[in-house]
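Engineer: Just the structure for this:
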Amino acid sequence: MTILRILPFFLLSVNLAAQLPAKMVDYREARNGVTVLTAEIQVPEEDAGYTLLLPAEGLVRAVIVMFHSGRDTTHPGFEQRLYVDAVQREVATLYITTGNLFEFLFDEEKYRQLDDYLGKAIIENQLPADKMVFAGMSLAGTRAMKFGEWCMMGKSRYGIRPAGIAVCDAPLDFVRFWQELKRAMKLNHDPVSVSEAGWVSTVLERNLGGSPDDNPAAWLDYSPYSHQRLDGGHAALLKTVPVRAYTEPDVLWWMENRGKDYYAMNAIDAAALINTLRLLGNEKAELILTQNRGHHPDGTRHPHSWSIVDNAELVQWVLEICE
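Structural biologist: All right, here's what the predicted structure looks like:
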């Protein structure tokens, strides 16, 4: 990376640091281990816990719970910028993590861990438990959906249920997702896609008892949405919950840069989820399609990015569904 690319990151980080609200609560449980994805890939853990950013005046009208890994609020990532818009509207932002940067939520204990962090944040900071919207991008969006459904099953020790859920370009139907991972490996067209497909499919198969052919029930149960089930599987739990699915279906970009088509895009899950919820009678299920908004913080074009979300408009939606 050249100095010309580093400089914008540095300036943005300084700017964000200067905009920190009056109160930030940072609860950490030290983690020094590693997450083993494959025999060749191991990733250091981050500290578990949460970072809470509160409005300057102390009044909290709603809370956006971000399941995004990484809690450095001076980082130029678009997810970390959300609090800047949120606190201006008296909305708190809570970044929550198990410590695993690639948390798939395979185990009940991980749900309990997140539930306890959320409960701790609510109790110690007088947060409105009935005005919490879960959100996340990509795998963090998967976590937001899965944790929301877990709460809707009545499993939260604190009686938490999401007031709404917003996911950005997240994989939801993991049978569909696995099939496309395997296809990418067979095509062997793009190194980035092949590498990701290799470790992701390995992690999924290791934790779900083999492939979808080997253990179909486990894969259907794990998926926060299933196209094979007319009611969407676990997604039916959200038929009364306001849900937004953001996606930028730039199929030409995927074809030209990754050798992928619609079948391999998470947009297909987003559309299917919202369509299913609407068929179930959920009039507050919305599919948000964007054009030419997706890019990384350095300006590189990429439709798989939180940049497709209008943070200020999302905060407005949160207030509308919570009040």
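Engineer: Going by C-alpha atoms from here, please, whenever you check contacts or count neighbours.
Structural biologist: Will do.
Engineer: got the residue ranges for the strands in this protein?
Structural biologist: Residue ranges of the strands in the chain, as given by DSSP state E, are 23-29, 34-36, 42-44, 48-54, 62-66, 91-97, 132-137, 164-168, 243-247, 285-289.
Engineer: Show me what counts as buried in the fourth one.
Structural biologist: Same thing as strand 48-54. Neighbour-count burial for strand 48-54 flags 48, 49, 50, 51, 52, 53, 54 (criterion: 16 or more other Cα atoms under 10 Å).
Engineer: Let's have those in TSV, adding distance to residue 275.
Structural biologist: As requested, the buried residues of strand 48-54 are exported to TSV (distance: Cα to Cα, whole Å):
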residue	distance to residue 275
48	35
49	35
50	33
51	34
52	33
53	34
54	35
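Engineer: Here is the second sequence; please produce its structure so I can put it next to the first one:
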Amino acid sequence: MKRLIPLLSLLILLAPSTVAQNSQKIVFDTKDATNYYLAIPPESPVIRGVLVLFCSFGPPESILPETRLPQVTCTNEILTIVASVKGALYLDTATTQRISSILQHVTNRFKVDTSKIAIGAYSYAGSTLLRYTELCYQHPEKFPVRPRAIFTVDGSLDLINMWQWCERQISKSYDPGMTGDARFISNALRQGIGDLKNNLSLYQALTPFNLADTAGNELYLRHTALRLYYDTDINWQLTEKRNSLYDTDIPDATELVNRLLLAGNDKVEFVAATRPGKRNDGRRTPTAMSIVDEPECIQWLKQQLEILDPRTWNPPYYLPTPPNWTSEVFALPPDFAPAISLKGVEHVRFAPGWGELGKADYWTYVYLWWVEGKTAPDAAALQKYLTAYYEGLIGRNIERRNIPKEKLTPVRVSLAPQPGAAGGTRYAGRIDMLDYMAQRPMTLHCVADIKYCAAAGRTAIFFQVSPQESGHPIWKEMQAIPQQFHCEKQP
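Structural biologist: Okay, the predicted model is just below:
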């Protein structure tokens, strides 16, 4: 178990920071201004995922100086929400309603994809949010989201063990702070639930995990990605607090992970901290957000939320790369064109002379939009997407290339249906725009092929683009790329 945050430490935690200055304080209950959360938007205008980080026994601001998670998420197109469950030690009706109200308000205000939401829980909020997540999967019709992933940081897991920990600490009476916390928690549990002896069934219903019950509530997490972070420096516990391993949540955490592994959940992990827990004021304590390796944690979250990371992207399809051509991967919609309503991956093949003025293959490239679900955009829809795409692409280059206003020209896209390739639909036309590299008007000839990959549940939209007319030899090389494409990886 862990110490509650004392008032002095809380005042230190509230010191201003860059993230705090960039955060938005949003009241989700118009009847009570104290019911609010903090929103830290990503640097990109596109939100590809959401991390809702909950603390307890303190306001949302108390978390910001303790972790770099918001700084990392904002550079990874993830919206961070920081909220508090206040003094909740378990998931009662009021806390359930509070969490649901926050999540519902976030999804409505930011128009986020509810399948791309992860939850983080710090300290005593761990028990509360784990049980909430279980209920989201047990009764999905009653909750606004089903979290795709959840992690806890020194989280409490077993309410029954929490009661027994209080009894041990009070009896031991070694550390005044922990003894005081144990008395406070014991009284709160007694007032809210009752004593353990006479209310065991209620504790079993409220706890997310019960060591004595091998078929408990944790089985509702068997399809959810889960990480449990702990500072495992037991020598510090023994020396400083006279706590054995059984005075911590670590044994419960390892048992919970093992049960879920046995239930077939291969997305669950016990994470032993590689650095000691320290608060922002320098105090050594296992209950600290510092035990989380923030960049590594966010990479894990992106993987669980299926947010593209170009460095690790492993395409499930085969897309050839001609000799000397280069390749890049981006998320769809791109950050410079958030108005594009399609979601997925953009995979580009650049001709060798793409950026070299005077080359025959200047501005010549092929790009695949690997789109979630089945879609069949017509000419009007494709024109709308491409207009937004190239307006954004040019717009992001105006300042960095010092393009004067008098050189700017509007983007105009015109496409018409053409005889399609086998099993697909084809459109062809032109894109009139500003060549931001040469800073002069340019026409790109464009062919768009659409094919549905039923086994993958994805739509492949290919764009072949070049200033050269269709009879130029470069088109034969470009056309070979979509012709050799396969919806599945080739052996």
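Engineer: if we can go back for a sec, the strands of structure 1: which one's closest to residue 230 of structure 1?
Structural biologist: strand 285-289 (16.6 Å; Cα to Cα).
Engineer: which bit of structure 2 covers that closest one?
Structural biologist: Under TM-score structural alignment, strand 285-289 of structure 1 corresponds to residues 268-272 of structure 2.
Engineer: Distance from the matching stretch to the middle of the chain?
Structural biologist: Stretch 268-272 of structure 2 sits 18 Å away from the centroid of its parent chain (Cα atoms, centre = their mean, to the nearest Å).
Engineer: same deal with stretch 215-234 of structure 1?
Structural biologist: Its chain's C-alpha centre lies 19 Å from the corresponding centre of stretch 215-234 of structure 1 when counted by Cα atoms, centre = their mean.
Engineer: okay, how far is it across that stretch, tip to tip?
Structural biologist: 17 Å (Cα to Cα, to the nearest Å).
Engineer: Residues in contact with that stretch: which ones?
Structural biologist: By Cα atoms under 8 Å, 6 or more residues apart in numbering, the residues outside stretch 215-234 of structure 1 that reach it are 106, 142, 145-146, 149, 172-175, 208-209, 212, 235, 269, 272-273, 276-277, 280.
Engineer: Let's see that with 6 Å instead.
Structural biologist: Outside stretch 215-234 of structure 1, the residues that touch it by Cα atoms under 6 Å, 6 or more residues apart in numbering are 146, 172, 173, 174, 208, 212, 235.
Engineer: Let's see which of the residues you listed end up in helices.
Structural biologist: Among these, DSSP state H puts 146, 174 in helices.
Engineer: out of the contacts of stretch 215-234 of structure 1, who's nearest residue 73 of structure 1?
Structural biologist: Distances from residue 73 of structure 1 to these, taken by Cα to Cα, are shortest for residue 146, at 24.5 Å.
Engineer: for the equivalent of the closest one over in structure 2, what are its contacts?
Structural biologist: Under the alignment (TM-score structural alignment), residue 146 of structure 1 maps onto residue 131 of structure 2. By Cα under 6 Å, 6+ apart, the contact set of residue 131 of structure 2 is residue 208.
Engineer: likewise the one 5 residues further on?
Structural biologist: With contacts defined as Cα under 6 Å, 6+ apart, the neighbours of residue 136 of structure 2 are 143, 146.
Engineer: do the one 10 residues further on as well
Structural biologist: When the contact criterion is Cα under 6 Å, 6+ apart, the partners of residue 146 of structure 2 are residue 136.
Engineer: Recalculate using a threshold of 8 Å.
Structural biologist: Counting by Cα under 8 Å, 6+ apart, residue 146 of structure 2 makes contact with 114, 115, 117, 133, 136, 137, 140.
Engineer: Please report how far the counterpart of residue 304 of structure 1 in structure 2 lies from residue 206 of structure 2.
Structural biologist: Aligning on TM-score structural alignment places residue 304 of structure 1 opposite residue 287 in structure 2. Remark: distance between residue 287 of structure 2 and residue 206 of structure 2 (Cα to Cα) = 23 Å.
Engineer: With neighbour numbers in mind, choose between the two.
Structural biologist: residue 287 (24 against 21; other Cα atoms under 10 Å).
Engineer: Can you tell me the closest non-neighbouring residue to that one?
Structural biologist: Leaving aside its sequence neighbours, residue 287 of structure 2 sits nearest to residue 154 (Cα to Cα, 6 or more residues apart in numbering; 5.7 Å).
Engineer: Can you find the partner of the one you found in structure 1?
Structural biologist: Looks like residue 154 of structure 2 aligns to residue 169 there (TM-score structural alignment).
Engineer: That match contacts residue 145, correct?
Structural biologist: No. Under the criterion of Cα atoms under 8 Å, residue 169 of structure 1 is not in contact with residue 145, lying 12.0 Å apart.
Engineer: Give me the residues contacting the match of strand 285-289 of structure 1.
Structural biologist: With Cα under 8 Å, 6+ apart as the test, stretch 268-272 of structure 2 has contacts from 224-232, 253-254, 257, 260-261.
Engineer: Give the buried residues for it.
Structural biologist: 268, 269, 270, 271.
Engineer: of those residues, closest to residue 451 of structure 2?
Structural biologist: With Cα to Cα as the yardstick, the closest approach to residue 451 of structure 2 among these comes from residue 268, at 36.2 Å.
Engineer: which one is that closest one nearest to, not counting chain neighbours?
Structural biologist: Of all residues not flanking residue 268 of structure 2 in the chain, residue 226 sits nearest, at 4.6 Å (Cα to Cα, 6+ apart).
Engineer: give the contact list for that neighbour.
Structural biologist: 149, 150, 151, 267, 268, 269.
Engineer: Shared with structure 1, which of those?
Structural biologist: By both residues aligned by TM-score structural alignment, their matches' Cα atoms under 8 Å, the contacts of residue 226 of structure 2 still in contact after alignment to structure 1 are 149, 150, 151, 267, 268, 269.
Engineer: measure the third one to residue 232 of structure 2 for me?
Structural biologist: As judged by Cα to Cα, residue 151 of structure 2 and residue 232 of structure 2 stand 17 Å apart.
Engineer: Run through the residues that contact residue 251 of structure 1.
Structural biologist: Residue 251 of structure 1 is in contact with 260, 261, 262, counting by Cα under 8 Å, 6+ apart.
Engineer: Most neighbours among those residues, please name it.
Structural biologist: residue 260 (20 neighbours).
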